[in-house]
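A.B. asks: below is the sequence, then the predicted model.
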Amino acid sequence: MATSIVLGAGMVGVSTALALQQRGDDVLLVDRKGIGRETSYGNAGAIQTEACEPTAFPRSVGFLLKAATKQHNMINWHPRAVIENRHALWGYWKNSAPARHAAISQWYARFTAKAEKHHAPLAKAADAEHLIRRSGYIAAFRQASTLESHMKTAERLKQGWDVPVVELSDAQVHEKEPALNVSLAGGLWFSNVWTCQSPGALTSAYGELFKQRGGSVAYGDAMSLAATEDGGWSVMTEQGRVEAERVVVALGPWSSELTERFGYRIPLLRKRGYHRHFTSSSGPNNAMLDVDNATFMSPMNQGLRVCTGAEITQFDAPADLRQISRAEQAAREFFELGERVESAPWIGHRPCLPDMLPVIGAAPRHNGLWFHFGHAHQGFTGGPAAAQLLMELMVDGKSPDWAAHFSPARFG
């Protein structure tokens, strides 16, 4: 019988399995599709060490009006989904007030500000360093007013978190990106950020490292999780029902579906995102963010990946191509793009919580049941660092005072 079962083989789940394994657990990693095939496949592929502050709910009335009338590409609201998620969105709004957001950032940054220190040894051990570029990314601004407002944030990050950021003129951006076709108000270069040529491949490489170190992986149905008579846990896999002393729920946006079965109503808000790849012989040298159009562009093995902002919609709603179409248009204005690689865009979800902090810790009313999800926009970045905290709580029994900020108990 395994010591621990980890449900979910995205970056968070794989990192959790590696951390528990490192501490001596016999770990079984279970996923319905395999390692790195869901949310960790489709993200922007950035290890965002500059993301010391969580993505706040926009509080500008002007912005909200643009978003409500679908004039801004950062957010696409759907009224029915807003109504269904009204309590979570209201909590998100309140926690995004400047003073509260600043306090939350102190805890959030524990997993993002030094993320490269946790990724570096894993990437090296997994022989995956070739997948990582250490040249940062450029936030590009078409409008001077947008640049001015983001300069204030950049200065705060630089002064408060020691984030390396360099202001670039239009000429300096073009020097770094000679294929760029538009004139800009300027840019910000976040030089310390790592970007990845294939986030799914990096997650898979970490998973292979887990297996090389003796870990086991199985296809299985997380929703079959059940308590055993002897106080452990079991789940149905391709190998039949398997048991363990304890289990970690690391299912990303699907986590709340499982936790609700055990009486835990954690207000998980799912932000949908889209990406598409394009052939490009003259695209960017490195990752770029078109801030005014909320479009992230990153060279990847599959082509130039163009990523959208967030969509608030029902989990199983059909695709709304509005954002990805606008993102494609913005990317084509920046660079000469070729054909679409996929016939349809990829769709995924970011698992977010109203206080913008992940859930990391023991289920309050079930022995041996542990939660690790809700990393919102930064599961790929902060998964390995957060896994260290969970491992200390599970295996070492340590409970630093600050761990309470991530406890599932905060939701009752």
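C.D. replies: Looks like it came in fine.
A.B. asks: contacts and neighbour counts: CA atoms only from here.
C.D. replies: OK.
A.B. asks: buried stuff in the strand of greatest length in the chain?
C.D. replies: If you go by DSSP state E, the chain has its longest strand at strand 216-227. For strand 216-227, the buried set under the neighbour-count rule, 16 or more other CA atoms under 10 Å, comprises 216-222, 225, 227.
A.B. asks: please compare the first structure with the one that follows:
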Amino acid sequence: MSRSDVVVLGAGIVGVSVALHLQARGRSVTLLDRRGPGEETSYGNAGLIERASVVPYSFPRDLLVLARYALNHNIDARYDPLFAPKVAPWLIRFWYNSAPARLKRISAELLPLIQNSLSEHKALIAEAGLGHLIHEIGWIEVFRKEASHRKAIAEAADVYAPHGLRYDVLSAEQLKAREPHLADVAVGGIHWLDPASIRDPGDLVKGYAALFVARGGRLATGDARSLEAAPGGWRFKTADGIGEADQAVIALGPWSDDVFRDLGYRFPLAVKRGYHRHYRPAGNAVLNHTLLDVDKGFLLAPMAHALRLTTGVEFADRDAPPSPIQLERAEPAAKTLFPLGERTEAEPWLGRRPCMPDMKPVIGQAPRHKSLWFAFGHNHHGLTLGPVSGRLLAEMMTGQTPFIDPAPYSPARF
């Protein structure tokens, strides 16, 4: 039987970051997952460290936009009609928290995490020797309609510029200068300069995990649902036998409820599913930046070995079979913007984003188990917020003064 100070359940970006920061503060840590590091939600995303995302993704309030989504014909959002009644109570809470005054307060509460996201990543990247994976070139919003371009320019000036965020407003000609192989369908863009892009998010998480192991951490394979209270802490099963730990951290992303529910907690965790597929560029085409096609609702990102086409959100049961509908809509739309070539894989990837209705993660101590801690529910920003969340939780667990106020993310708010 092996014993650690802490067992961290989940080897995605959040769990690995928690483990590294605890380790750096002198704790012995076991990192437990059923798969290898970075092979679930952390693998399939846009690869952005979104330093500019000072306003979280909220529920639309415009009636015309809502009507468009209700038709269920979009790339950026889709719902399974059979699942809609089940998720409706959560969506109502999400809609409530998206009211302008509440969204402004929530944005302010999330801001310390966002402001420190890139610096915390860069510190770990330097320690792990992963500088080849990060590109500090920002990303670009692309617009096909003059009206949406003008609206975004105004919002950038009113909402984002006051936070000191840097961006370039691009005409069609300036956009073409930065991305010469784009088709002539865009009227302009906005280049957000502060975010960084990761050309292989899965490899980034594996690199962080390798640093954890190199520093003496234990990486174990096992089912997190085996966690149970034991004298003096917690017991869990691994492929190598029984493990014990004084403290436990649930950092399982969209599977967190598989563990916290059995421990008596009822957090309003929902899952937004999403898809990606990889393509080769046609001919000699090159994509330099990650692009969001605002008017069509897809994202195209240059990854280490291919171009990644991603969809928006799908509201469906977490474990339901994948649906190809959004990618089938996105592929022809993407080909009108950039010359995509052949697919590099037979099947698309399906991922699951863990989301809370108030758009804030759950980070902190369990109300009824003093040796249990939570780090999940990072919405669309798990990759962005992994290291900063790991530092915050590790400081709380080791009795240090947290470098930012953890109160807005407290599990006790539910």
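C.D. replies: Right, received. Where do you want to start? Please read all numbers here as calculations on a predicted model, not as lab measurements.
A.B. asks: sorry, back to before: whereabouts in structure 2 does the longest strand of structure 1 align?
C.D. replies: On structure 2, the counterpart of strand 216-227 of structure 1 by TM-score structural alignment is residues 218-229.
A.B. asks: so where is stretch 329-345 of structure 2 in structure 1?
C.D. replies: For stretch 329-345 of structure 2, the aligned range in structure 1 is residues 326-342, judged by TM-score structural alignment.
A.B. asks: who's in contact with that stretch?
C.D. replies: With contact meaning CA atoms under 8 Å, 6 or more residues apart in numbering, stretch 326-342 of structure 1 is reached by 73, 179-182, 276-284, 290, 293-295, 297, 302-303, 306-308.
A.B. asks: name the residues of that stretch that are buried.
C.D. replies: Residues 326-328, 330-332, 334-338, 340 are the ones in stretch 326-342 of structure 1 that count as buried (16+ other CA under 10 Å).
A.B. asks: out of the residues you listed, which sit inside helices?
C.D. replies: Taking DSSP state H as the definition of helices, those contribute 326-328, 330-332, 334.
A.B. asks: just name the closest of those to Val247 of structure 1, please.
C.D. replies: Nearest to Val247 of structure 1, judged by CA to CA, of these is Ala327 at 39.7 Å.
A.B. asks: ranges for the strands of the stretch 51-200 of structure 2?
C.D. replies: With strands called from DSSP state E, counting those that start in this stretch, the stretch 51-200 of structure 2 shows them at 77-79, 134-135, 139-143, 167-171, 188-192, 196-198.
A.B. asks: and the alignment partner in structure 2 of Ala67 of structure 1, how far is that from Ala19 of structure 2?
C.D. replies: Aligned by TM-score structural alignment, Ala67 of structure 1 pairs with Tyr69 of structure 2. Distance, Tyr69 of structure 2 to Ala19 of structure 2, using CA to CA, to the nearest Å: 40 Å.
A.B. asks: who's more crowded, the two?
C.D. replies: Between Tyr69 of structure 2 and Ala19, counting by other CA atoms under 10 Å, Ala19 is the more crowded of the two (33 against 17).
A.B. asks: how far away is that one from Thr238 of structure 2?
C.D. replies: As for Ala19 of structure 2, its distance to Thr238 of structure 2 is 17 Å (criterion: CA to CA).
A.B. asks: on that earlier part again, so who does the match of Ala67 of structure 1 touch?
C.D. replies: By CA under 8 Å, 6+ apart, Tyr69 of structure 2 lies in contact with 77-78.
A.B. asks: and if we set it to 10 Å?
C.D. replies: Contact analysis of Tyr69 of structure 2 by CA atoms under 10 Å, 6 or more residues apart in numbering lists 60, 63, 75-79.
A.B. asks: out of these, what pair is the most spread apart?
C.D. replies: Leu63 and Ile75 (18.4 Å).
A.B. asks: the more surrounded of the two?
C.D. replies: Ile75 (24 against 9).
A.B. asks: got the contact list for the more buried one?
C.D. replies: Taking CA under 10 Å, 6+ apart, we find Ile75 of structure 2 in contact with 69, 295-298, 310-314, 325-331, 333.
A.B. asks: only the buried subset of those residues, as a PyMOL command please.
C.D. replies: Of these, the buried ones go into a single PyMOL selection, burial set by 16+ other CA under 10 Å:
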select buried, resi 69+295+296+297+298+310+311+312+313+314+326+327+329+330+331+333
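A.B. asks: quick one: which of the buried residues of strand 216-227 of structure 1 is nearest to Ser169 of structure 1?
C.D. replies: Nearest member of the buried residues of strand 216-227 of structure 1 to Ser169 of structure 1, counting by CA to CA, is Val217, at 49.2 Å.
A.B. asks: after the top strand by length along structure 2 comes which helix or strand?
C.D. replies: Under DSSP E, the strand in structure 2 containing the largest number of residues is strand 270-281. Note on strand 270-281 of structure 2: by DSSP states H and E, the next helix or strand toward the C-terminus is strand 290-293.
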